[in-house]
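Peer 1: Give me a model of this one.
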Amino acid sequence: MILRSIRTSHLIILLAAMAFFSSCGSRRSTAYRETRGAKAAEVMSELKSKSLYRFINDWTGVRYKLGGLDKRGIDCSGFALLLNKEIYGLNLPRRSRDQADVIKQKSISQLKEGDLIFFSFGGNGIDHVGVYLNHGYFVHASTTRGVIVDDLSLPAYQRALIKAGPVKD
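Peer 2: This next block holds a predicted model:
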């Protein structure tokens, strides 16, 4: 009985410590997510194209699925393809590396709403694409978070950035 009481008290202390430490860590993360979310909302509210706003709003949160082209799942190049077709009436190739061949490259500081941004995360050429919005933010189909508005200044994106620009006329 005494041994059971000691085990129970140790378990209670362990659970309390885990709750304390996990809540401390999540506050910072939650605050950061809320700040990032507020900035993303501001970026969205400043879009010039209201149809682009509606399109992104309608797709936000759709999960990533390699080769996907619908609300059950979509990949980055499929998202860029559908966005450009519906919003700008442009036909893009299906793969991100092929999409990169149809842009007029320009510097990041010159990007405008709707320009494409290309990345290489795997080190074997272009393997990801997003669409520039404004204030250093872009929308893309993230492999881990689905369709999301993201901050281009994050180190992971800065390291992987390859080229960007509008689709050629």
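Peer 1: C-alpha only now, for contacts and for neighbours.
Peer 2: Noted.
Peer 1: so what does the helix or strand harbouring Ala17 touch, helix or strand wise?
Peer 2: If you go by DSSP states H and E, Ala17 is part of helix 2-45. If you count contacts as 3 or more Cα pairs under 8 Å, 6 or more residues apart in numbering; DSSP states H and E, helix 2-45 packs onto strand 128-134.
Peer 1: could you give the angle of the strand it packs on to helix 2-45?
Peer 2: When axes from the mean of the first three to the mean of the last three Cα atoms, to 10 degrees is applied, the directions of strand 128-134 and helix 2-45 differ by 60 degrees.
Peer 1: next helix or strand past strand 128-134?
Peer 2: Sequence-wise, the next helix or strand downstream of strand 128-134 (DSSP H and E) is strand 137-142.
Peer 1: Sequence B follows; please return its structure for comparison with A:
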Amino acid sequence: MINYLRKVSFYLLLLLTPLLYTSCKSKKILTDASKARPVISGSLTERYASLLNVKEKELNNEKLYRFIDSWMGVPHRSGGMDKKGVDCSGFTSILEKEIYSRFVPRTAKSMAEIVKRKYEEQLKEGDLVFFDFQGQQFSHVGVYLHNNKFVHASTSKGVIISDLKDPWYYKYFSRGGSLKD
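Peer 2: So this is what the prediction gives:
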């Protein structure tokens, strides 16, 4: 049954792809059939500036966005630490190590203990954001980008960029801040 649904989804995606070609200020939104996710054409900084609704010059850390780009769509796997599957704290710890040369604890709860809290409007690119899911304090972590957007390993969609103000995420948002020196 699952294989049947995958095949149907794939063929629907192929049929709908021509309808997804639209232009908006010369940027085309396409669908990457291999990962079934929207992709905005253009340079890396153009794509992420558009996604985050900022000017390209505000994206100073190209290494960060290349890293995110290479992990987008990687599936969630509890305890995972590679591109076969990763969980939220694993993804965050890998990002912190590769991009900022900082070593952080392996669990979201332990990460929250070494964060200097900030108000939402003070959050900056690279800060950590925490959520309390299923009544568990600091059970999920992501990395703040710009304009309330954060990157994380979602249990249902894998590595994605989400909006902190999305009612579902905001309901569970617990804390944000930068790592203590």
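Peer 1: ok, the residue nearest the centre of structure 2 - contacts?
Peer 2: With distances taken as Cα atoms, centre = their mean, Val151 lies nearest the centre of structure 2, 2.2 Å away. Counting by Cα atoms under 8 Å, 6 or more residues apart in numbering, Val151 of structure 2 makes contact with 68, 142-145, 159-162.
Peer 1: want to throw these into JSON lines with neighbour count and distance to Tyr172 of structure 2?
Peer 2: JSON lines is the format used below for the contacts of Val151 of structure 2 (neighbours: other Cα atoms under 10 Å; distance: Cα to Cα, whole Å):
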{"residue": "Ile68", "neighbour count": "19", "distance to Tyr172 of structure 2": "23"}
{"residue": "Gly142", "neighbour count": "28", "distance to Tyr172 of structure 2": "13"}
{"residue": "Val143", "neighbour count": "27", "distance to Tyr172 of structure 2": "15"}
{"residue": "Tyr144", "neighbour count": "26", "distance to Tyr172 of structure 2": "15"}
{"residue": "Leu145", "neighbour count": "23", "distance to Tyr172 of structure 2": "18"}
{"residue": "Val159", "neighbour count": "27", "distance to Tyr172 of structure 2": "18"}
{"residue": "Ile160", "neighbour count": "20", "distance to Tyr172 of structure 2": "17"}
{"residue": "Ile161", "neighbour count": "21", "distance to Tyr172 of structure 2": "16"}
{"residue": "Ser162", "neighbour count": "19", "distance to Tyr172 of structure 2": "13"}
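Peer 1: Same list (those) but as a markdown table, adding distance to Asp181 of structure 2.
Peer 2: Formatted as a markdown table, the contacts of Val151 of structure 2 follow (distance: Cα to Cα, whole Å):
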| residue | distance to Asp181 of structure 2 |
| --- | --- |
| Ile68 | 24 |
| Gly142 | 19 |
| Val143 | 17 |
| Tyr144 | 18 |
| Leu145 | 20 |
| Val159 | 27 |
| Ile160 | 28 |
| Ile161 | 27 |
| Ser162 | 27 |
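Peer 1: out of those, which ones does structure 1 keep as well?
Peer 2: Counting by both residues aligned by TM-score structural alignment, their matches' Cα atoms under 8 Å, those that remain in contact in structure 1 are 68, 142-145, 159-162.
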